[in-house]
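[1] Quick one, what's the 3D model for this:
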Amino acid sequence: MKIIRLFGLLCFFSFLCNAQETTIMGTVSSEGEPIPFANIYLKGTQIGTSSDENGFYNLSGISEGTHKIVASIIGYIPFSSTISVTKGEMKVMDIELFPSTQALDEMVVTGTLKAVSRSESPVPVEVYSPTFLKKNPTASIFEALQNVNGVRPQINCNVCNTGDIHINGLEGPYTLVLIDGMPIVSGLGTVYGLTGIPNSLIEQIEIVKGPASSLYGSEAVGGLINIITKNSLEAPEFFADAFATGWGEYNMDVGAKIEVGKNTDVLLGINYFKYDELIDNNSDNFTDLTLQDRISIFQKWNFKRDKDRVLSLAGRFFYEDRWGGELQWTPEFRGGDEVYGESIYTRRWEVLGKYQLPIDEKVMLSFSYNDHDQNSVYGDIPYLADQRIGFSQLTWDKEVGRHDLLFGSAVRYNYYDDNTTATLTADEVVIPSIFVQDEIALAKKHSLLLGLRYDYDKRHGNIFTPRTAYRWKITDNDILRLNAGTGFRVVNLFTEEHAALTGARDVVVTEDLNPERSFNLNLNYLKKIYADDGTFISLDASAFYTNFSNAILPDYDTNPNQIIYDNLNGKSVSQGLSANVDFVFPNGFKFLIGATFQDVAQTEDGIKRRQILTESYTATWNVGYTFRNLKLSVDYTGNLYGPMRLPVLGETDPRSDFSPTWSIQNIQFTYKGLNGFEFYGGIKNLLDWTPNRGNPFIIARANDPFDKEVLFDGNGNAIATPNNPNALTFDPSYVYGPNQGIRGFFGIRYRIN
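    A predicted model of the protein is given here:
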């Protein structure tokens, strides 16, 4: 009897096992966050599903054998992997998706002032997400851009570390920085627009290389950088990110989303950075890195309205106390001639907003205002400046048949005043503008964009800036773009040239400066490849040419004791080739490499010279691998810069006229094994490279920063003496890279969705 019962139980359990369905289940996630509504299916079958709001999926009714499972969703690289199952088996397979910095389905707004998918934009726009920024964590977007091909953060002074952004070799004043599409930072405040916005509140960074003045007006001559902040649906409930480095740098980002009633929410972000270590590894008695204490508070209000009309208001307050100089400097020496120091107090506030009018037509009112107050001393020379920029813009987006039209009118208010001799009275001007843009669908695969902008500046009269763009979508995976356009820039000298403020050289303005004009051509080819095994490859290549007229250039060479400014009597040309290649493999390996070859030079009186502080070639890379079982990611990032011409003090200066080829390389390890937490750490500047290699010194006459022991002839030129055999004067402007050597870092991130 017992044998019969045992046999019956065995038959029953066998029946249950045979009746049990073969199932594959798991979660879909990216960077530790669940991805809802991703498509998951078995290739070659009718079995498929989508992940729920928590990223969970379940595939059932699967036959025994080996299958290829595929997962995809817009904005991420498709996942593909083989999996073997036996009859009645329940198998767990978690899927990790990787965002692609080059994904064609990303939405962009910068190229045309309209939200379109990147593949449909006639203007090539590069897009970088916070995930990209995390590969080499930095205290500001300014530093993070060192890993973007064709974009280089340039340090302009060895003492106070003031810097700007170069795009395709063009100086910082040619780059316009925007926040949510508003040209809120320019001139005096360009770098400050790239500092102090927590990464947790950044949706993406869009970069356009080449003139965009037909939409954005002055300063968008060489390119623009648009920082897009998150909306309330995409922002985390709470986010904190803190890290420290071996040099004693401390940075903290805190972000939160706060609901105020049913129809209003607030995004709050706070960034704090502190560095107060006296480090002098190159032994010149000057700080290698400026000491800084800064705080930035960002707040964005989003209001829900009928028919999803837009209403948002954002503001930011920024304060920084920064100084560099001789190691014995203290605030009591500020502005004196006993101990040299460069001390900068910066107070800045900004407000910007968007309001969609309550009418059937798509009409948007955008506005911004910023006030920038700077109290600086460079040795014993004070520089007190106040800049205010107000901007308002009304746009009407209208589709008529094959024409996608955009009409706009803008007004810009500029106020600038400082205590230098170049600004005897405050510079105050109102610049009204109108513009029109028409994107024409010529055929299914062809579109043409035409644009024209008119600005009136009382100082320079009427200014017209046309542009055109042609897009040929050869296939869904091949896009060819040809862009041509013009740009203009109205110059305020002292807001842009820090070297004029160091006190090291006299500034000479030889004539009234006329506005610069530029003409640009850009040919872009974008290719994406999806392999059967889930491998993704993207190629983005461009050829560019920009010709400047009335270029305003600082002349360091005619007189080593002066910086001479005038409009170039000739031509200035920037031309070159640029390419990015992005590989993503289903096993977790990622590889992104970019390279730019450029020729940036001025021709005057038949003589061609390379532009100063401009490299002839550059490369960037990002190699990453994720050990899924260990929940550990490794990222190796770096850049390479070719030789650039440097501002030496004449033929007797023993410092090299050209920089060597140099590279900054970093490695980072990130662990995501705890829910909501990320732990990361690594080493920056693995090669321990600093610009003092191969040079007897970096700062000229660092032992005599006030030139008290320098003798001059009747023309103001330094005379060689036993104490000064090379006839030099104090000069901290010989700089092309950071002075920070190798250092470790460690950080923690915490996020609540």
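[2] For the rest of this, base every contact and every neighbour count on C-alpha atoms.
    Fine.
[3] residues contacting residue 281?
    By C-alpha atoms under 8 Å, 6 or more residues apart in numbering, residue 281 lies in contact with residue 288.
[4] Also the one 5 residues further on?
    For residue 286, the contacting residues are 159, 280, 324, 325, 326, 327, 702, by C-alpha under 8 Å, 6+ apart.
[5] Please give the structure of this sequence too, so both can be compared:
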Amino acid sequence: MFFLNKSYWGILFFLFLAGFSFSQSTTIHGRITSEGEPVPFALIFVKGTSFNVQADAGGNYQVTSVPSGAYELMVSAYGYEKTTRMIRIEQEQLYHLDIELKQPEKSIDEVVVSGTMKEVSKLDSPVPVEVYTDKFFKANPNPSIFEALQQINGVRPQVNCNVCNTGDIHINGLEGPYTMILIDGMPIVSGLSSVYGLSGIPQALIDRVEVVKGPASTLYGSEAVGGLINIITKKTTNAPLLSADVFGTSWGELNADISGKFKAGKKTQSLVGINYFNYQLPVDKNKDGFTDVTLQHRISVFNKWNFDRRENRLFSIAARYIYEDRWGGEMGWNRSFRGGDSIYGESIYTNRWELFGAYALPLEEKILFQFSGNGHDQNSVYGDVPYLAQQYIGFGQLTWYKTIGRHDLLVGATYRYTYYDDNTPATSTFDTLTGGKNRPSHMQLPGFFVQDELTLHPNHKLLLGLRFDYNSLHGTILTPRLNYKWNSDNRKNVVRVSVGNGYRVANVFTEDHAALTGAREVIFVSELKPETSWNGNVNFVKHIITGNGTFLGVDATIFYTYFNNKIIPDYETNANQIIYDNLDGHAVSQGLTLNLDLSLKNGLKARVGGTLMDVYSVEEGIKERQLFSERFTGVWNIGYTIRKIGLTIDYTGNVYSPMRLPLLGPADPRDTYSPWWSIQNMQLTKTFRHGIEVYGGVKNLLNWTPAKGVPFLIARSADPFDKQVQFDGSGQVVVTPDNPYGLTFDPSYVYGPNQGIRGFLGIRWTFH
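    Sure, this is the predicted structure:
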């Protein structure tokens, strides 16, 4: 019995030891550093297991209860290269492992698609393309991509109305209609939506923004005369599982971006994003009786699907819906006054949907079909003037890529249909029998283009392109282009030369908000002819990387554009009219732009840029500077990260030289030119564990607004319906004691945002 008992206890003891041995676990601990400095809040993954931890603020980490075996540790941290380490754990109870992370070299060779309509190395592209990632825009968070673009050199969001604060995008001094806006390469934002369509694109879904300055009409059509902005959304493969970015300002603005992705089967992934913006606090700090900033209530929903990730069977489809209710006007305005003539307000209801996608045919050849469609419904009133408009656009494009020896060929066929209808003279006719008659516009635009990228030598490339379009309203359009690129053997020096032709059909009421707002009468001297242009630029890029890891990038461009038949609105002949006609002469946009990009190992990064330009027209031998065009603009984005405490400081801003502004007559007391002005911002961002960032700061540090230094911004704001204005027989304003300057109500004297200094606070959370 004793023997049995003894054996029993022996067996139990043996099993205990065996169990202890088999369940022996180890604690892995150590420190994550970079160049001797701790890396705070790095993520440590034990691949193939559920062991995932995050380092503390000092870079220290600890993974407990890891069973014996061989493992691969992966360490990642924002701003550093991912690092993996193979380890073998035996029967130790404490395993020490310090890991050194490397800061990545400055990305000088991003992949771009906008220049040649295919994914190529940025350095290999014969067309100069500027790339701005989502991290760039986070240095100065904004509720819409329209406002965010103000940090890009040579790109300026232009506010066109003091009342409803709508605007467009200027590239190198050219007005908004000369800039094409793409989403994932599709011409989504154009025509009617060029004024309102840039709001509500969820920034949480933006992977990068590519900017091409200069003619891109050969590949993208007639709207890309001055350049294009391609907003590229995140792929479902690299988007986080869930992310949220919410911030508010001391003015009462609230903006929220929420996105996430999920799988629906083995080969299908979906990306969803929601943007919500709300501002409902009327403010009149310049004391003119009108709101300084429009009140807005906006929601935008985005959904993108990838059905097959294999390269030769790509199929993706995306959709976006946006609704916005905005108004600006007299402080006492409410919805009951909408469309009336007692209290002035500008109220815009926007309903918009978009659908776009791409399908790579399952063939040996690289054949891609892309498609898009969008509908835009605008119900708006400007005082007592209604503007009701609908626009529907359908677009399809088939491209074929083929490499034959040294020739990289791209051949494409496109078709675009545009339906447009509104309640203005643009879509109406008049006959003596029936009187006024509605006549919606139906425009068909089939096209064909071919591009040959010829590699003359490893250091020399030549790009030849030609596009043929047939506009059902205006006939044949032919747009050629030529690009040449040279790079040094180490590819740290690149020279590009570009020449191209542009062509644009104008639609005044969809593109020029000034034609609707205020009390001016719109006059067409004759039927507007399409504009044509020739553009040339020379681009030089140099990259300098020192032994201690310092990176300096230099990007300089000389540009020149010559226009025929340019359409320039005339605000000055008659204070009560806007006169549209083709220029009987020519117009020029020319200048120099320079970008400097600096990155130091100590965490300091800076991007500084400046543009000198001269934009003018010549008619009957008289040279005149273009309205709303500055001679110089400068931007900067300077950031410094204190890695020990996970704190980043960002200082961003821009500065503009004077620009010529529209006056209402020789007696108008306002200055002909704006002053020098600058918007500057400061932000602090603190990084915490689990993908959390808290950020805050001050926008418009100098509290600059255009109302400073001028007697008024909005002419005759006390009489917005011109009830007290007298006119003579020729339509000119009569000077009276109540109207000593001979003015009418007009909100077009605007060149910058009316919003002064304000604080902001936000939080981001990203879960991978």
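[6] ok, and the contacts of residue 286 of the first structure in the second structure?
    Contacts from these that recur in the second structure, judged by both residues aligned by TM-score structural alignment, their matches' C-alpha atoms under 8 Å, are 159, 280, 324, 325, 326, 327, 702.
[7] Just send the residues you listed back as TSV, with distance to residue 615 of the first structure and secondary structure too.
    Conversion of these to TSV gives the following (distance: C-alpha to C-alpha, whole Å; DSSP: H, G, I helix; E, B strand; the rest coil):
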residue	distance to residue 615 of the first structure	secondary structure
159	22	coil
280	27	coil
324	27	strand
325	28	strand
326	30	strand
327	32	coil
702	27	coil
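[8] Not counting sequence-adjacent ones, nearest residue to the counterpart of residue 466 of the first structure in the second structure?
    Using TM-score structural alignment, the equivalent of residue 466 of the first structure in the second structure is residue 480. Sequence neighbours aside, residue 466 is the residue nearest to residue 480 of the second structure in space, at 4.3 Å (criterion: C-alpha to C-alpha, 6 or more residues apart in numbering).
[9] And for the one you found, the neighbour number?
    20 (other C-alpha atoms under 10 Å).
[10] wait, what's in contact with it?
    218, 449, 450, 451, 478, 479, 480, 481 are the contacts of residue 466 of the second structure under C-alpha under 8 Å, 6+ apart.
[11] again, 6 Å this time
    Residues in contact with residue 466 of the second structure (C-alpha atoms under 6 Å, 6 or more residues apart in numbering) are 218, 449, 450, 479, 480.
[12] Any quick PyMOL command for the buried ones out of those?
    Buried residues among the contacts of residue 466 of the second structure (16 or more other C-alpha atoms under 10 Å), as a PyMOL selection:
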select buried, resi 218+449+450+479+480
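[13] Now, the contacts of residue 466 of the second structure that are in strands?
    Among the contacts of residue 466 of the second structure, the residues falling in strands (DSSP state E) are 449, 450, 479, 480.
[14] The second one touches residue 409, doesn't it?
    No - using C-alpha atoms under 6 Å, residue 450 of the second structure is not in contact with residue 409, being 7.5 Å away.
[15] picking up where we left off before, give the equivalent position in the first structure for the residue nearest to residue 480 of the second structure.
    Using TM-score structural alignment, residue 466 of the second structure pairs with residue 452 in the first structure.
[16] host element of that match?
    Here residue 452 of the first structure sits within strand 446-457, counting by DSSP states H and E.
[17] Just tell me the aligned range of stretch 685-694 of the first structure in the second structure.
    Alignment of stretch 685-694 of the first structure against the second structure: residues 700-709, by TM-score structural alignment.
[18] what about the matching stretch, how long is it end to end?
    Length of stretch 700-709 of the second structure, first residue to last, C-alpha to C-alpha, to the nearest Å: 17 Å.
[19] so where's the longest helix in the first structure?
    Taking DSSP state H as the criterion, the first structure has its longest helix at helix 2-19.
[20] Give the other helices and strands that that helix contacts.
    Judged by 3 or more C-alpha pairs under 6 Å, 6 or more residues apart in numbering; DSSP states H and E, helix 2-19 of the first structure has no packing partners among the helices and strands.
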